[in-house]
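*Asks:* Model the following, please.
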Amino acid sequence: MKIVVIGGTGLIGSKVVRRLEAHGHEAVAASPNTGVNTLTGEGLAEVLAGAAVVVDLSNSPSFEDAAVLDFFETSTGNLLEAEKSAGVGHHVALSIVGTDRLPDNGYFRAKIAQERLIGTSGIPFSIVHATQFFEFVPAIADTAVVGSSVRMPPAAFQPIAGDDVADAVARAALGDPLGGHVEVAGPDRYAMDEFFRQALAAAGDSRPVVTDPHAPYFGSELQDDSLVPVGPAELGRIHYAEWSRS
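*Replies:* Alright, predicted model coming up:
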């Protein structure tokens, strides 16, 4: 089966491609580097010819509110139209746990717009909602720096390894369309402030982590369950402590 992975040369995409190939499928990594651009439509018709499944792991180069919304609306719209023309039978997308719980967050609003386009496209679909990746922990900490400290709320936090995300996306691509979403998260749930206190200390980062219930997460104040599953979820197998030592 031919499966096209948009963003297939990135962090998660490259892992998904390897997993699909290991199952004997023709997994095609598509990105601007390979001549496929979902923003302009360049190369879409050619790469989607004969594809049964498309996995969309594309991401905006800018997180500014208007730019990220324009990216996901334009990119997803172009991709879905090309899929209809090619007769693709299953669209799989990666999104975020809690997209509907942070309406003042521009990135989350853009992901909601993307999901809406997918849900109304008429193409059978599956959406994987994942929590924050282990790989992004240092960057998240850096965005929370105030003075010489890292300010974090005590909200629930359940990060997941990129390898576990790739497993979930590959499972979705090889399964029947869900017509909805599945939520995936790491095996351990923490208070966000305590997680970062432990993670920074383990990494030799001496910056103190200050607990601040009003500390923003990319501009949004969090409730306790803003970033974690509140219902059924598939849990990853990799623990952060193990991952950070590898």
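
*Asks:* alpha carbons only for contacts and neighbour counts from here, please
*Replies:* Fine.

*Asks:* and G24, how many neighbours does it have?
*Replies:* For G24, the count of nearby residues is 11 (other C-alpha atoms under 10 Å).

*Asks:* Quick check: I112 touching G98?
*Replies:* No - contact between I112 and G98 fails when scored by C-alpha atoms under 8 Å: they sit 10.0 Å apart.

*Asks:* how far away is Q198 from L178?
*Replies:* 37 Å (C-alpha to C-alpha, to the nearest Å).

*Asks:* With V54 instead?
*Replies:* Taking C-alpha to C-alpha, one finds V54 at 14 Å from L178.

*Asks:* and those two? which has more neighbours close in?
*Replies:* Applying other C-alpha under 10 Å to V54 and L178 shows that V54 carries more neighbours, namely 25 against 15.

*Asks:* ok, that one - contacts?
*Replies:* 3-6, 83, 88, 90-92, 173 (C-alpha atoms under 8 Å, 6 or more residues apart in numbering).

*Asks:* change it to 10 Å
*Replies:* By C-alpha atoms under 10 Å, 6 or more residues apart in numbering, the contact set of V54 is 2-6, 27-28, 48, 79-80, 83, 88-93, 125, 173.

*Asks:* Also this sequence, please, to line up against the first:
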Amino acid sequence: MKIAVIGGTGLIGSQVVEKLRAAGHEVGAYSLSTGVDVITGEGLAEALAGADVVVNLTNSPTFDDASPEFFRTSMENILDAARAAGVGHAVVLSIVGVDEIPDLVYYRAKTLQEDLLKAGRIPYSIVRATQFMEFMNAVMSWTDEDGTVRLPATPLQPIAAEEVAAAVAEVAAGPPLNGTLDIAGPDVIPLDEIGRMTLSARPDGRTVVTDDSAGMFAAVPGDALVPKGEAWIAPTHYRDWLT
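*Replies:* Predicted structure coming up:
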């Protein structure tokens, strides 16, 4: 099978490419660095020529009001190129609970991306993942001031990036879901507790204070970021990943 991975040089994309190639597929890894621009459309026709599947792992460079236009333009350009090339399956990586958090513009933008894919007249699959374990330290840095990290007690179910890549690769190599697959790590942990676990395993002098008004995740209602119902549960626990 010939598979084009757009955003194929990033944290998830590079691992998806590696896993698909190891499984015997013909895989192209594309990004701005390889001459493919999803905003102008440059290089997309060449990248998708002869492809059976396109995997879209591109991401907005910002989380602000510019993100909806990024996801709209990039999704429309990829779908246009995929239809012209006769691609039979389009895959997108999204976020668990993304349509339940309208107060965050980035989450509204990702919901828009999903909606465009569903309406795009190409068989599709959406893989919704929970927050990556690799990003937890960055999340802590958003509310770090003078050695104190303020975090809300928002329930999360973090997953390792390698396991996200494995799920995306498996879906890309299979038949279209024409629906959504939720994937998550094995444990539901409040974000403030994730911060304490992180600093216990990797102490750097900072401390965590619970503050339900702090940072982006303060806008998350209840357990919106935790899968409801059936989901694919990865095996790696956050505490084990830290060590």
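
*Asks:* Need the TM-score from the superposition.
*Replies:* The pair, once superposed, lands on a TM-score of 0.96 when counted by TM-score structural alignment, normalised by the length of the second structure; 243 aligned residues with a C-alpha RMSD of 1.3 Å.

*Asks:* what comes up buried for stretch 21-36 of the second structure?
*Replies:* 27-32, 36 (16 or more other C-alpha atoms under 10 Å).

*Asks:* any chance of those in a markdown table, with secondary structure too?
*Replies:* As requested, these are arranged in a markdown table below (DSSP: H, G, I helix; E, B strand; the rest coil):
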| residue | secondary structure |
| --- | --- |
| V27 | strand |
| G28 | strand |
| A29 | strand |
| Y30 | strand |
| S31 | coil |
| L32 | helix |
| V36 | coil |
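
*Asks:* now, the most widely separated pair of those?
*Replies:* V27 and L32 (16.8 Å; C-alpha to C-alpha).

*Asks:* Give me the distance between the closest residue to E42 of the second structure other than its chain neighbours and A153 of the second structure.
*Replies:* Setting aside the residues directly before and after it, E42 of the second structure is nearest to V36 in space (C-alpha to C-alpha, 6 or more residues apart in numbering), at 5.6 Å. Note on V36 of the second structure: its distance to A153 of the second structure, by C-alpha to C-alpha, is 40 Å.

*Asks:* In contact with the nearest residue to P61 of the first structure once chain neighbours are set aside, which residues?
*Replies:* Nearest-residue entry for P61 of the first structure: V68, 7.8 Å, with adjacent residues in sequence omitted and distances by C-alpha to C-alpha, 6+ apart. Residues near V68 of the first structure by C-alpha under 10 Å, 6+ apart: 59-62, 74, 106-111.

*Asks:* hmm, try it at 7 Å
*Replies:* Contact analysis of V68 of the first structure by C-alpha atoms under 7 Å, 6 or more residues apart in numbering lists 60, 62, 107, 110.

*Asks:* That one belongs to a strand?
*Replies:* No - V68 of the first structure sits outside any strand when classified using three-state DSSP, being helix.

*Asks:* Roughly how far does it sit from D100 of the first structure?
*Replies:* For V68 of the first structure relative to D100 of the first structure (C-alpha to C-alpha), the value is 16 Å.

*Asks:* do G231 of the first structure as well
*Replies:* 14 Å.

*Asks:* next one: A144 of the first structure
*Replies:* Distance from A144 of the first structure to D100 of the first structure, by C-alpha to C-alpha: 22 Å.

*Asks:* the more surrounded of these two?
*Replies:* Set A144 of the first structure next to D100 and count neighbours by other C-alpha under 10 Å: A144 wins out with 19 against 14.

*Asks:* In this structure that one contacts R151, no?
*Replies:* Yes - with contact defined as C-alpha atoms under 7 Å, A144 of the first structure counts as touching R151 (5.5 Å).

*Asks:* now the buried residues of stretch 21-36 of the second structure as CSV including distance to V139 of the second structure?
*Replies:* Below are the buried residues of stretch 21-36 of the second structure laid out as CSV (distance: C-alpha to C-alpha, whole Å):
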residue, distance to V139 of the second structure
V27, 32
G28, 31
A29, 28
Y30, 28
S31, 25
L32, 26
V36, 29
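
*Asks:* Read off where stretch 219-228 of the second structure ends up in the first structure.
*Replies:* Using TM-score structural alignment, the residues of the first structure aligned to stretch 219-228 of the second structure are 221-230.

*Asks:* quick one: buried residues of the matching stretch?
*Replies:* For stretch 221-230 of the first structure, the neighbour count (16+ other C-alpha under 10 Å) marks 221-222, 226-229 as buried.
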